[in-house]
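>>> 3D, please:
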Amino acid sequence: MDKSKLSHLLTQVQKGNCSVDEALAHLQHFPAESMTNACIDHQRSLRTGIPEVIYGASKTAEQVIDIASAMLKHNNPVLATRINQEKAEHILRVLPEFRYSNDAQMLHFRPTMFEPSKRRGTVLVICAGTSDVPVAEEASLTAHCLGNPVNRLYDVGVAGLHRLFNRQDELRSATVIIVAAGMEGALPSVVGGMVSCPVIAVPTSVGYGASFGGIAALLGMLNSCAPGVAVVNIDNGFGAACMADAINRLE
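Below you'll find the model as predicted:
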């Protein structure tokens, strides 16, 4: 339940259009609902603006179905991250209203809780190479499902930097930019030197042996010479999108 729905419920009680018992029924799992395998924070979006999200990598399909079904009963938006295709097919047989992105490895069901028109600007998601697309797509889909207008700019890494220079209008029209890159992780520094908006860098676990599973990119981004660049954890497209959403919600 978000702030607008809670405000509407309390207004209906105040006007006498909803009894206290009816209101309590709506709020019976406030602030959380305990289940066998989870404790669902139904009111997280009320506090933070971002709903609880299901991390699916270590969960069975049955656990994801149970948690998602409980969230749907409260008309909460549902996102499930790190869902492989086999698990997704199982879940979709039970919850066919969901949509699955194989690139992002995400399942989502998006009610009208978040409307893009209420947002103030565009989140631009950039990735250095095609190998970084899965992380970039996790960021793009998360930002979109949270209600942000999203543009994508893929395969514009520093090995062919002219590809990025040809897209400066898109860079400068963004409110927040997410940059996913592996190898040496240089691209966020380049972008950070070209724009005035916040840049969120996402190191990816892409690269040869000395990339150490993304640690080289992470250290490169943490040592960026460009001001205004923040860094999230390796492969954390979801976290980058949540940060972008928080920035985009500022007055």
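>>> going by C-alpha atoms from here, please, whenever you check contacts or count neighbours.
OK.
>>> okay, now residue 93: neighbour count?
10 (other C-alpha atoms under 10 Å).
>>> need the three-state assignment for it.
The three-state label given to residue 93 by DSSP: H, G, I helix; E, B strand; the rest coil is helix.
>>> what distance do you get for it to residue 247?
According to C-alpha to C-alpha, to the nearest Å, residue 93 and residue 247 sit 36 Å apart.
>>> mind listing the strands for the protein?
Taking DSSP state E, the strands of the chain run over residues 33-34, 39-40, 54-55, 78-81, 99-101, 106-109, 123-127, 150-154, 176-181, 199-203, 229-231.
>>> would you do the same for the sequence below? I want to compare the two.
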Amino acid sequence: MIVAELRKLLENVKNGHVEIENALEQLKNLPYKDIGIAKIDYHRELRNGYPEVIYCQGKDIGHIQQIVQDMLRRGNNILATRAEKDVYEAVKKICPEAEYHELARMITVKRKEVPVPDTYIAVVTGGTADIPVAEEAVVTAQMLGNKVERVYDVGVAGLHRLLGNLDIITSAKVIIAVAGMEGALASVVGGLVDKPVLAVPTSIGYGANFHGLAALLCMLNSCASGVAVMNIDNGFGAGYMASMINKL
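I've put the predicted structure just below:
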């Protein structure tokens, strides 16, 4: 992978697209760059196909600004998760084109187009309260280069709503099922489709839901085949995995 990146860099220098000084800087930071408060993994896109994503929760805002500033120099798309509004305002000061996705709590900066396959990912929720986690999956999948269809508020308490949207769900290459309470949606969807289902338990529910633990255990014990389970509220993980499956 490093050899491929070197060849690409040399070709760009040869064609005059990259100055020699800039090429030397890129070579120096090819595996990762240590900026003191973080070691940014610029080699990740070569290894995994996608650039490193910034997880904002718990990070100092000034540190996030430093990381974004350095990543902007590479010209890659930037995806930052679990970002509150104040983090976005700080990022926007150094990157005016940054976009904030309030429901998903995500910041995106689009610097280059990513190839998008003809197939799509369906994101399905049990209720409206599950939408923030679902939107985290949607924004992630879209930034990684995927078409996404949303099917929201089709939980098992009103099964006719799910059946009324079955065409959209069954035509997807992979399905993300997001639900709280008892998390039964993933099992129902898994029993109706011949596609992989990524189940995402949410922390939505009353006391015995145990902040999503009940939904997590229900999904892990699903009797439907082809259901894989993400961590509680992990819409990002589901969007990332769905992208990998959609692009196989």
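>>> coming back round to it: and the strands of structure 1 as CSV, adding mean neighbour count and distance to residue 239 of structure 1?
Shown next, in CSV, are those (neighbours: other C-alpha atoms under 10 Å; distance: least, C-alpha to C-alpha, whole Å):
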stretch, mean neighbour count, distance to residue 239 of structure 1
strand 33-34, 12, 24
strand 39-40, 16, 19
strand 54-55, 18, 12
strand 78-81, 21, 11
strand 99-101, 18, 18
strand 106-109, 22, 14
strand 123-127, 28, 13
strand 150-154, 18, 16
strand 176-181, 31, 10
strand 199-203, 31, 9
strand 229-231, 21, 10
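>>> would you list the ones you listed in a markdown table and tack on distance to residue 168 of structure 1?
Listed next are the strands of structure 1 as a markdown table, based on distance: least, C-alpha to C-alpha, whole Å:
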| stretch | distance to residue 168 of structure 1 |
| --- | --- |
| strand 33-34 | 47 |
| strand 39-40 | 43 |
| strand 54-55 | 35 |
| strand 78-81 | 31 |
| strand 99-101 | 29 |
| strand 106-109 | 30 |
| strand 123-127 | 12 |
| strand 150-154 | 11 |
| strand 176-181 | 13 |
| strand 199-203 | 15 |
| strand 229-231 | 18 |
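>>> quick one: which of those is nearest residue 165 of structure 1?
strand 150-154 (11.8 Å; C-alpha to C-alpha).
>>> got the contact list for the closest one?
Defining contact as C-alpha atoms under 8 Å, 6 or more residues apart in numbering, one finds that strand 150-154 of structure 1 is touched by 122-130, 133, 140, 143-144.
>>> equivalent range in structure 2 for it?
Aligned by TM-score structural alignment, strand 150-154 of structure 1 corresponds to residues 148-152 of structure 2.
>>> same deal with stretch 206-220 of structure 1?
The alignment of stretch 206-220 of structure 1 onto structure 2 (TM-score structural alignment) spans residues 204-218.
>>> list the contacts of the matching stretch.
129-130, 179-184, 200-203, 229, 231-233.
>>> tell me which residues of that stretch come out buried.
204, 205, 209, 211, 212, 213, 214, 215, 216, 218 (16 or more other C-alpha atoms under 10 Å).
>>> what do you get for stretch 63-81 of structure 1?
Buried, per 16+ other C-alpha under 10 Å, within stretch 63-81 of structure 1: 63-65, 67-71, 76-81.
>>> nearest to residue 33 of structure 2, of the contacts of stretch 204-218 of structure 2?
Closest to residue 33 of structure 2 out of the contacts of stretch 204-218 of structure 2 is residue 231 (29.7 Å), distances taken as C-alpha to C-alpha.
>>> what sits against whatever residue of structure 1 lines up with that closest one?
By TM-score structural alignment, residue 231 of structure 2 lines up with residue 233 in structure 1. Taking C-alpha under 8 Å, 6+ apart, we find residue 233 of structure 1 in contact with 202, 203, 218.
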